[in-house]
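Peer 1: Here is the input, now give the coordinates:
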Amino acid sequence: MALTRDFKETVKARAERDPAFRAALLTEAIEQLIAGEVDVGKAVLRDYINATIGFAKLAKATGTPPKSLMRMLGPKGNPRASNLLAMIGKLQLMSGLRLAVAVGRKKRAA
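Peer 2: As a prediction, the model looks like this:
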C-alpha cells in the first residue's frame, strides 16, 4: 500500500520539529533490518531519508546516484550489504547519532 502525500508530509513536519522522532525513525529502521524484516526496514529508512536530509544530500555523501539509492530502498530493491552499511554510516554522521547493537533475550511465553 502506497503512503499518501498527507502522511508523508506529516512525517516530514514532525521530523523537522522533533529530534527524538528523527532518532526513533532511524533506530526503528535499523532494528527492523537486524530483525530480518528487510522490507519494513527499507521502507522506514526511506521515510527517514525523505523526512530529513533527502536523497540528493545522501547521494553526495555516499558517492552513489540518488536514483540508485532510491531503488535500493524500494520494494523490489536488494542493496548489497556494503551499500546499505555505507548508507547507514553516512546517515549516522549526518544526523549526529551513533547507533549501537545491544544483546538482549526474548521474553519467553508463559
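Peer 1: contacts, neighbours, all on C-alpha from now
Peer 2: OK.
Peer 1: What about the closest residue to P75 other than its chain neighbours, how many residues nearby?
Peer 2: When the adjacent residues along the chain are set aside, P75 lies closest to D39, with 6.6 Å between them (CA to CA, 6 or more residues apart in numbering). Neighbour count for D39, taken as other CA atoms under 10 Å: 18.
Peer 1: what comes into contact with the helix or strand encompassing D39?
Peer 2: Counting by DSSP states H and E, the secondary-structure element that holds D39 is helix 38-51. Residues from elsewhere that reach helix 38-51, judged by CA atoms under 8 Å, 6 or more residues apart in numbering: 8, 11-13, 15-16, 22, 25-26, 28-33, 55, 70, 73-75.
Peer 1: To compare with the earlier structure, here is another sequence to fold:
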Amino acid sequence: MKTQKTHAASVSHEEWVLDALRSDPEFAVEYLKQAMSEMNEPDGRGAALLALRQIAESCGGIAKVAEAAGVQRESLYRALSPKGNPTLNTLLAVLKSVGMRLSVEPEDKAHA
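Peer 2: Here you go, the predicted model:
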C-alpha cells in the first residue's frame, strides 16, 4: 500500500497574509494603498475594509487596535466589516493606532 505524504507546513491564505503584514510594514502600507485605490470598483469598498481589518489583526488584534483608537471592539468589527461604513474619525484613529496615516494623491496627472 502506498502512503501519501502531507505538508505539515501548509498555512491558510489568511494566515499567510497576516504573517506577511506582521513581518513587513512596507508591504502592509502597499497592501492597504492598493486596496484603497480600488474602492470605486465593484466590491472594492469591502476589500479595502477587509485589508484594514487584516492590518489591525496583524497589529495585535482588533481588541488592541480598538482600545488604542478609542472605539469599542464591537463597533470596530462592524466598521471594518464588508458592509461597514466607518466614520472619518474612526478611520483616522485606526490608521494611527496601526502606525499609518491618511494621505491624498491626484487621481492622474491631468488633475495635478
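Peer 1: re the thing from before, what residues in structure 2 pair up with the helix holding D39 of structure 1?
Peer 2: Against structure 2, the aligned range for helix 38-51 of structure 1 is residues 45-58 (TM-score structural alignment).
Peer 1: Measure the mean distance from that stretch to structure 1 post-superposition.
Peer 2: After superposition onto structure 1, stretch 45-58 of structure 2 sits on average 1.6 Å from its aligned residues (mean CA distance after the TM-score superposition for structure 1).
Peer 1: Secondary structure class of V11 of structure 2, three-state.
Peer 2: Using DSSP: H, G, I helix; E, B strand; the rest coil, the structure places V11 of structure 2 in coil.
Peer 1: ok, so what distance separates the spatially most central residue of structure 1 from G104 of structure 1?
Peer 2: To find the centre residue of structure 1, average its C-alpha atoms and take the closest one (CA atoms, centre = their mean): that gives L45, at 1.8 Å. Distance check for L45 of structure 1 against G104 of structure 1: by CA to CA, to the nearest Å, it reads 23 Å.
Peer 1: what residues are up against L95 of structure 2?
Peer 2: If you count contacts by CA under 8 Å, 6+ apart, L95 of structure 2 has them with 101-102.
Peer 1: That one -> structure 1?
Peer 2: For L95 of structure 2, the aligned position in structure 1 is occupied by Q92, per TM-score structural alignment.
Peer 1: Does that match lie in a helix or a strand, and which?
Peer 2: Assigned by DSSP H and E, Q92 of structure 1 belongs to helix 81-95.
Peer 1: Buried by neighbour count: which residues of that helix qualify?
Peer 2: Residues of helix 81-95 of structure 1 classed as buried under the neighbour-count rule (16 or more other CA atoms under 10 Å) are 87-88, 91.
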